[in-house]
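**Student:** Build the 3D model from these lines:
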Amino acid sequence: MIIAIPALLISLLLLYMWYEANQNNIVTHTIPTTYTNQYHIAFISDVHARKIHYHLLQKMRHVDAVIIGGDFCDKRTPIQLVERNLQTLATLGKIYYVWGNNDREIEEAQLRALFKKYHVTVLENESVMLQEKLWLCAIEDTSTRKYSFEKAFASVPQAVDTICVSHNPGVFNRAYVYKPTLLLGGHWHGGQIRLGPYGMRPLGYTKIDEISEVVSNGYGTTLLPLRLFARPEVHLITLHAQK
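**Tutor:** Down below sits the predicted model:
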């Protein structure tokens, strides 16, 4: 009996951690801009080997852009699941992709073939215009040591709003010289398993300022399919001009 109680408590804790890891939470943000009004973005990162649920999309309206912030897959992810997840996200809007540190554990040629099939724009130290006065730029994953904010911002004109994506938010400070409107990142999983306020990595956060930041807890998991006090997230971001 004495042994059974701790075993039951551990089982209940593991069940809760599995439940938390499989939640579908949408976090909404309104980001102040200078030139852009009412542009809607879905931001998802760190999907890894998790299936994106259709009922998550039912909670989200059609958006102007879907930004995948890296680690869309890893060595555990069947290529069929990668394609299915792309199909699911493509129902929301045009997809833009940024590399994470685990993505290339799948053969890169296979991934690029799928990106081409689903008209995904891959950003690697480069930028693209989303609409007049709004640009999106992104760096290569920092683990490659080939990332360059200088190259990413090279084509961005003056007097525009800029969204900059780095899978690893640990280098956000290096982008500040270019004065982006919004920085997006993931990678940390919010620590994934936390003991109260303590975790291996920081929780995701949102900072609204002259340069705003959104760092996601991510959608999937790594190592163990469990979370504790670091809920999975997908972000619905509205860019709105300040009055």
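**Student:** Going by C-alpha atoms from here, please, whenever you check contacts or count neighbours.
**Tutor:** Will do.
**Student:** Spit out the contact partners of Y54.
**Tutor:** The contact partners of Y54, by Cα atoms under 8 Å, 6 or more residues apart in numbering, come to T88.
**Student:** Quick check: the gap between it and T91.
**Tutor:** Going from Y54 to T91 by Cα to Cα, to the nearest Å gives 10 Å.
**Student:** which residue sits closest to the residue positioned nearest the centre of the chain in space, ignoring its chain neighbours?
**Tutor:** The chain has S45 as the residue nearest its centroid, 2.4 Å off, counting by Cα atoms, centre = their mean. Counting by Cα to Cα, 6 or more residues apart in numbering, G69 is the residue found nearest to S45 once chain neighbours are left out, at 4.5 Å.
**Student:** one more to line up against the first:
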Amino acid sequence: MPVIYLLIIMTLLMIPLIYNMVKEAKSLEMTEETISLPIPILTKKLLFISDLHNRKIEMTKWWENVQVDIVIIGGDLVERRTTEDNVRHNLRILTSLGQTYFVTGNHDYRFHMDHLTAILNEFNVKQLNNKVVEIDDKWAVIGIEDYGTGHALLETIYSTKKPAILVSHNPEAVIALKDENHSLRAMLSGHTHGGQIRLGWLSLGEKGGWTEKNQLPVFISNGFGTRHLPLRFGAPPQVHIITVVGGEEK
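**Tutor:** Take a look at the predicted model:
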């Protein structure tokens, strides 16, 4: 068979696959997670989203019905090519849901940071970069900057003794912890896109979901947008509702 015919056949076979990959990249999976802290607290609901890149949030009924106390953007809100209109559109929706916090991802640094900070301030988004915020004076959310870029100040993790959730874009940040004398109970991260394109065990990054790193439960989001090509396979885009509950002190 001539090579040209083989190429035509291969192309025709690829069209349905590419169509489905584009369709998956435009879809949205909403997951519900729970984090338990070892003290009595008022239950809080967090919306966690990461890796928006250039994707715009479509205002569906799901978004309209979301009821949360806190919104956390886990990095890569933007990248070099992201337009201001996109950023403002996404922030307008996210900040309407509750007090919004942001930690930087590796691609955020490629968007002019002073300009990004000005937009975040415009929407009253609190930057949780190497900072701690206490919730109801009972527990804390700790944010550190992107570990892979060298901006993370790991000592921030030790600045509170209250039970804490760590938020950092790169899940590998927790691997660098040498001292176990911290109060972390879980970590929220993104960065890997869940592999974005997964063919069995072959993928472009670590699988999303709960895992354990350095004896700490770590949640990796598949992220909301895509990088390089607007394609996904086996790693659907995600947004997460995380319920933080309390228990008896241990």
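**Student:** just to revisit the earlier point, now do the contacts for the corresponding residue of the second structure for the residue nearest to the centre of the first structure.
**Tutor:** Here S45 of the first structure is matched to S50 in the second structure, going by TM-score structural alignment. Applying Cα under 8 Å, 6+ apart to S50 of the second structure gives the contacts 73-77, 169, 189-191, 221, 223-224, 239.
**Student:** So which of those residues sit within strands?
**Tutor:** Judged by DSSP state E, strands contain the following of those: I73, S189, V239.
**Student:** show me the contacts for the equivalent of the last one over in the first structure.
**Tutor:** What that stands for is V239 of the second structure. V239 of the second structure maps onto V234 of the first structure when the alignment is built from TM-score structural alignment. The contact partners of V234 of the first structure, taken as Cα under 8 Å, 6+ apart, are N24, N25, I26, V27, A42, F43, I44, S45, S216, G218, Y219.
**Student:** out of those, which are buried?
**Tutor:** N24, I26, A42, F43, I44, S45, S216, G218, Y219 (16 or more other Cα atoms under 10 Å).
**Student:** The first one and E233 touch, don't they?
**Tutor:** It refers to N24 of the first structure. Yes. Using Cα atoms under 8 Å, N24 of the first structure is in contact with E233, at 6.8 Å.
**Student:** Buried residues in the longest helix seen in the second structure, which are they?
**Tutor:** Criterion DSSP state H: the longest helix present in the second structure is helix 3-25. For helix 3-25 of the second structure, the buried set under the neighbour-count rule, 16+ other Cα under 10 Å, comprises M21, V22, E24, A25.
**Student:** Let me see the contact set for the first one.
**Tutor:** Shown in contact with M21 of the second structure (Cα under 8 Å, 6+ apart): L231, R232, F233.
**Student:** now, among the residues you listed, which is nearest to I135 of the second structure?
**Tutor:** Sorting these by distance to I135 of the second structure puts R232 at the head of the list, at 35.9 Å, by Cα to Cα.
**Student:** circling back: can I get the ones in strands among the contacts of S50 of the second structure in JSON lines with distance to G148 of the second structure?
**Tutor:** Formatted as JSON lines, those follow (distance: Cα to Cα, whole Å):
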{"residue": "I73", "distance to G148 of the second structure": "18"}
{"residue": "S189", "distance to G148 of the second structure": "13"}
{"residue": "V239", "distance to G148 of the second structure": "23"}
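**Student:** For the second structure, which segments count as helices?
**Tutor:** Assigned by DSSP H, the helices in the second structure fall at 3-25, 61-65, 84-95, 113-122.
**Student:** Just put the ones you listed in CSV and tack on distance to I41 of the second structure.
**Tutor:** Shown next, in CSV, are the helices of the second structure (distance: least, Cα to Cα, whole Å):
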stretch, distance to I41 of the second structure
helix 3-25, 37
helix 61-65, 25
helix 84-95, 24
helix 113-122, 29
